[in-house]
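> Could you look at this predicted model? Sequence included:
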Amino acid sequence: MDYQSNKNNSGILLLDKPKGISSNCTLQHVKKIFCAKKVGYTGSLDPLATGILPILFGPATKFSKYLTNSIKKYHVIAQLGVMTTTGDLSGSILQNRSVHTTDLHISSILKSFVGTIEQIPPMFSAIKYYGVPLYKYARLGIVLPLKKREVIIYKLNFIKYINNFLEFTVSCSKGTYVRSLVQDIGRRLKCGAHVVFLRRIKVGPYHSSQLVELSNLYFVENKNINQIYRFYLSGMLRTFLLPVSSMFLKYPVIKLFHEDIKNFQKNTSIPLLKMYKTGLVRVITGINSIFLGIGIITKLGILIPKCVLIS
């Protein structure tokens, strides 16, 4: 199914990843539904996890690093006293321990993780070792000497603790593994722990209230729909996409006119006539406010294109 109407899709789909399938499997479903040739996602979610999986189409894919590097927020439920091979429900139980703790003790332990911490990535993850995902080694029973990585925990809010189940939210940097965090919390509590519920509720400027469910997209795959109606449906699909500029609404704005627009699109630096604060800016056309891309302003008042949208 190759519909001409979908070949120019560009934008961001904030998909609510279903539980039980991988991020890549989810992507392939979406790619088929949209008949998209160029599509990718940022920030893998475990099969157990649900929530925001940003999927980028067409020229939007070149801006993926800005979402990859953004702060993520998760809603987590962990079971204390039980350790598994994977750090979540999908693994086999390694050990059961008794739990002796209080809300006050847990709250204190959670606070100790806020800031820059070191993590060892889980063996059951998509990180590659000599080009092979770690989970493939793990399935063969091979344990590799993984290096610790620095990540940042910005906020860790205790919600409740009932019958050995701990509920909290965490805001963290890219590269943070919630499974590793939960396992470390369990070790600090001297009882072990694993993830039983994980939902990503915020990525950069986006939050869970903006999500589109995969089931809302499936209607277009109905092979009995005639081509005229299918063309109409493909147009409806594009309404689910957010513009690339939605990533950068909190950035300062620079308006360009005439030759400066052409120079920016050619990745040519532009001397600005008036002074602006240094740093990243959202660049738009001065007349109709069309998003052109992201630039950075230097101390010398020069606008340097960083990522240009050419659809």
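In hand now; what should we look at? Numbers count the residues shown, from 1 in each chain.
> When you work out contacts or count neighbours from here on, use the C-alpha atoms and nothing else.
Fine.
> Run a quick neighbour tally on the closest residue to M247 other than its chain neighbours.
Leaving aside its chain neighbours, M247 sits nearest to P205 (6.4 Å; criterion: CA to CA, 6 or more residues apart in numbering). Around P205 there are 14 other residues, counting by other CA atoms under 10 Å.
> go on, the one 10 residues further on?
Using other CA under 10 Å, S215 has 9 other residues around it.
> Ok, the one 5 residues further on next?
Number of residues near V220 (other CA under 10 Å) recorded here: 20.
> Could you check how far P122 is from A36?
32 Å (CA to CA, to the nearest Å).
> What residues of stretch 97-104 count as buried?
Within stretch 97-104, the residues that count as buried by 16 or more other CA atoms under 10 Å are V99.
> go on, stretch 23-38?
Per 16+ other CA under 10 Å, stretch 23-38 contains these buried residues: 23, 26-27, 30-31, 33-36, 38.
> do the same with stretch 203-211
Neighbour count says stretch 203-211 has 203, 206-208, 211 buried, by 16+ other CA under 10 Å.
> do the same with stretch 212-231
Counting neighbours by 16+ other CA under 10 Å, stretch 212-231 gives 212, 214, 217, 220, 230-231 as buried.
> Next, check the residues you listed against the helices and list the overlap.
Among the buried residues of stretch 212-231, the members found in helices (DSSP state H) are 230-231.
> The spatially most central residue of the chain and P243: what is the separation?
The residue lying closest to the centre of the chain (CA atoms, centre = their mean) is G43, at 3.6 Å. Look at G43 and P243: by CA to CA, they are 19 Å apart.
> okay, pairing it with this:
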Amino acid sequence: MATPTDPRERRPRTVFRRLDGILLLDKPQGLSSNQALQRVRHLFRAEKGGHTGSLDPLATGLLPVCFGEATKIAGGLLGARKAYETVARLGITTDTDDAEGQALRERPVPVLTIDAIDAALRRLTGRIRQRPPIYSALKRGGEPLYAKARRGETIAVEEREVEVHAFDLLSAADLLDGGEPLLRLNVECGSGTYVRSLVRDLGELLGCGAHVAELRRLWVDPFRDPRMWTLDGLEQLREHAGERVLDACLLPIEAGMASWPEVRVNAVQAQRLGRGQGLRGPYPPRGRQVAILDEQGRGLGLGEVDAEGGLRPVRLFRWAAVAGAAEARADAPRCP
């Protein structure tokens, strides 16, 4: 008698390929960022992939995914400015500071006015000190804090300084109409800021506690007006239109380099950089990391301009040296 097999065992093994580009994924609720990354990496059959900043399983919205050589700029995108829309549920605090956690304390919600809410929001705007959630991907001793928290370990998380560019009330209709004590909020913030912590601290300023009920990331610099793709949409494209059409959903690496100052180099200079050699310059801006492009606007990688204006390579794409050498040979004078 045949033994039933796990359906997953019958799936064909993914044959990965070299693929470079950036996918603006609309992450669905219920998946971790890494789970979403692995889904699209297998869907595109990309050998190498990484995402540029985690979203909680509760959260939806923009998750830039870098394939291939684009992973070399992913670290720079991690520190980019981001925007969110969130719904705060007043009156209940949880151990994760969002709706997926266990309730810790419930308190009555006082009578609140728009002016009182706005005043509390202003106190959480600008350069502020923030304590990250215990359940977070921050690492201590090489292990994420959430792993320690799940084991019941006592964790003291230190405050750190973050930048909140905007924290605004979009709607308090439910609360003011006597319905659910919900606030819909807009957040624009810099790297390392936790929206869950902002909502938790807002609840304390309002005297009743709060947690994140909904969270959606709207944009990440330099993708201010993103055309996002859902997992379902990508899977349908793959099934009905094929891999070439699926690949057309990717942005070129250059689209992710727009946040860095730009430096253009000719073929001979590109060849020198590709060999790991620096260029004297002077190149602006001094003391900054820059995007290096060739004369046609193709990205070659990231570099750094020193205090004297010299340019040195930091992380170049695999084609930088080859392209530079080929162009230099093509431009070389030939014997008649």
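Looks like it came in fine. Keep in mind it's a predicted model, so treat the numbers as computed, not measured.
> Give me the TM-score for these two chains.
Between these two chains, after superposing, the TM-score reads 0.89 (TM-score structural alignment, normalised by the length of the first structure); 299 aligned residues with a CA RMSD of 2.1 Å.
> Looking at the buried residues of stretch 23-38 of the first structure, which is nearest P47 of the first structure?
Proximity of these to P47 of the first structure (CA to CA) peaks at S23, which lies at 7.1 Å.
> Can you find the partner of that closest one in the second structure?
In the second structure, the residue paired with S23 of the first structure according to TM-score structural alignment is S33.
> now K202 of the first structure
Matched to the second structure by TM-score structural alignment, K202 of the first structure sits across from W219.
> so what's the closest residue to I302 of the first structure other than its chain neighbours up against?
Closest residue in space to I302 of the first structure, ignoring its immediate chain neighbours: P271 at 4.4 Å, by CA to CA, 6+ apart. P271 of the first structure is in contact with 301-303, counting by CA atoms under 8 Å, 6 or more residues apart in numbering.
> Across to the second structure, which of those hold up?
When you map the contacts of P271 of the first structure onto the second structure and apply both residues aligned by TM-score structural alignment, their matches' CA atoms under 8 Å, the shared contacts are 301-303.
> out of those residues, which is most surrounded?
Neighbours here mean other CA under 10 Å. Within those, the largest count is held by L303, at 25 neighbours.
> Skipping its backbone neighbours, what lies nearest the aligned partner of that one in the second structure in space?
Superposed on the second structure with TM-score structural alignment, L303 of the first structure falls opposite L311. The shortest distance from L311 of the second structure to any non-neighbouring residue, by CA to CA, 6+ apart, is to V305 (4.6 Å).
> Verify the contact between the one you found and P313 for me.
No: the criterion here is CA atoms under 8 Å, and V305 of the second structure misses it with P313 at 9.1 Å.
> and the gap between the residue nearest to K17 of the first structure when sequence neighbours are not counted and N222 of the first structure?
The spatially closest residue to K17 of the first structure, leaving aside those adjacent along the chain, is T50, at 4.9 Å (CA to CA, 6+ apart). Distance from T50 of the first structure to N222 of the first structure, counting by CA to CA: 25 Å.
> Helices of the stretch 101-250 of the second structure, start to end?
For the stretch 101-250 of the second structure, applying DSSP state H, counting those that start in this stretch gives helices covering 114-123, 145-150, 173-176, 195-205, 231-240, 243-247.
> Dump those to a markdown table, plus distance to L183 of the second structure.
As requested, those are exported to a markdown table (distance: least, CA to CA, whole Å):
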| stretch | distance to L183 of the second structure |
| --- | --- |
| helix 114-123 | 9 |
| helix 145-150 | 27 |
| helix 173-176 | 7 |
| helix 195-205 | 10 |
| helix 231-240 | 29 |
| helix 243-247 | 38 |
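> which of those helices sits most buried?
Mean neighbour count (mean count of other CA atoms under 10 Å) peaks for helix 195-205 among the helices of the stretch 101-250 of the second structure, with a mean of 23.
> tilt between that helix and helix 114-123?
Angle of helix 195-205 of the second structure versus helix 114-123, following axes from the mean of the first three to the mean of the last three CA atoms, to 10 degrees, is 130 degrees.
> Now do helix 195-205 of the second structure: which elements does it pack against?
Counting contacts by 3 or more CA pairs under 8 Å, 6 or more residues apart in numbering; DSSP states H and E, helix 195-205 of the second structure packs against helix 114-123, strand 210-220.
> of all those, which lies closest to A326 of the second structure?
Taking CA to CA, strand 210-220 is the member of those nearest to A326 of the second structure, at 35.6 Å.
> from the middle of its chain, how far away would that closest one be?
Offset of strand 210-220 of the second structure from its chain centre (CA atoms, centre = their mean, to the nearest Å): 14 Å.
> Can you tell me how far the counterpart of G235 of the first structure in the second structure is from P144 of the second structure?
G235 of the first structure maps onto R244 in the second structure, with residues paired by TM-score structural alignment. R244 of the second structure sits at a distance of 38 Å from P144 of the second structure (criterion: CA to CA).
> How about L112 of the second structure?
L112 of the second structure is 37 Å from P144 of the second structure, by CA to CA.
> do L62 of the second structure as well
Going from L62 of the second structure to P144 of the second structure by CA to CA gives 23 Å.
> okay, these two: which has more neighbours?
L62 (29 against 15).
> Pretty sure that one sits in a strand.
Yes: counting by DSSP: H, G, I helix; E, B strand; the rest coil, L62 of the second structure is part of a strand.
> On the three-state scheme, the closest residue to it other than its chain neighbours is what?
Counting by CA to CA, 6+ apart, D26 is the residue found nearest to L62 of the second structure once chain neighbours are left out, at 4.9 Å. Here D26 of the second structure is strand, with the state taken from three-state DSSP.
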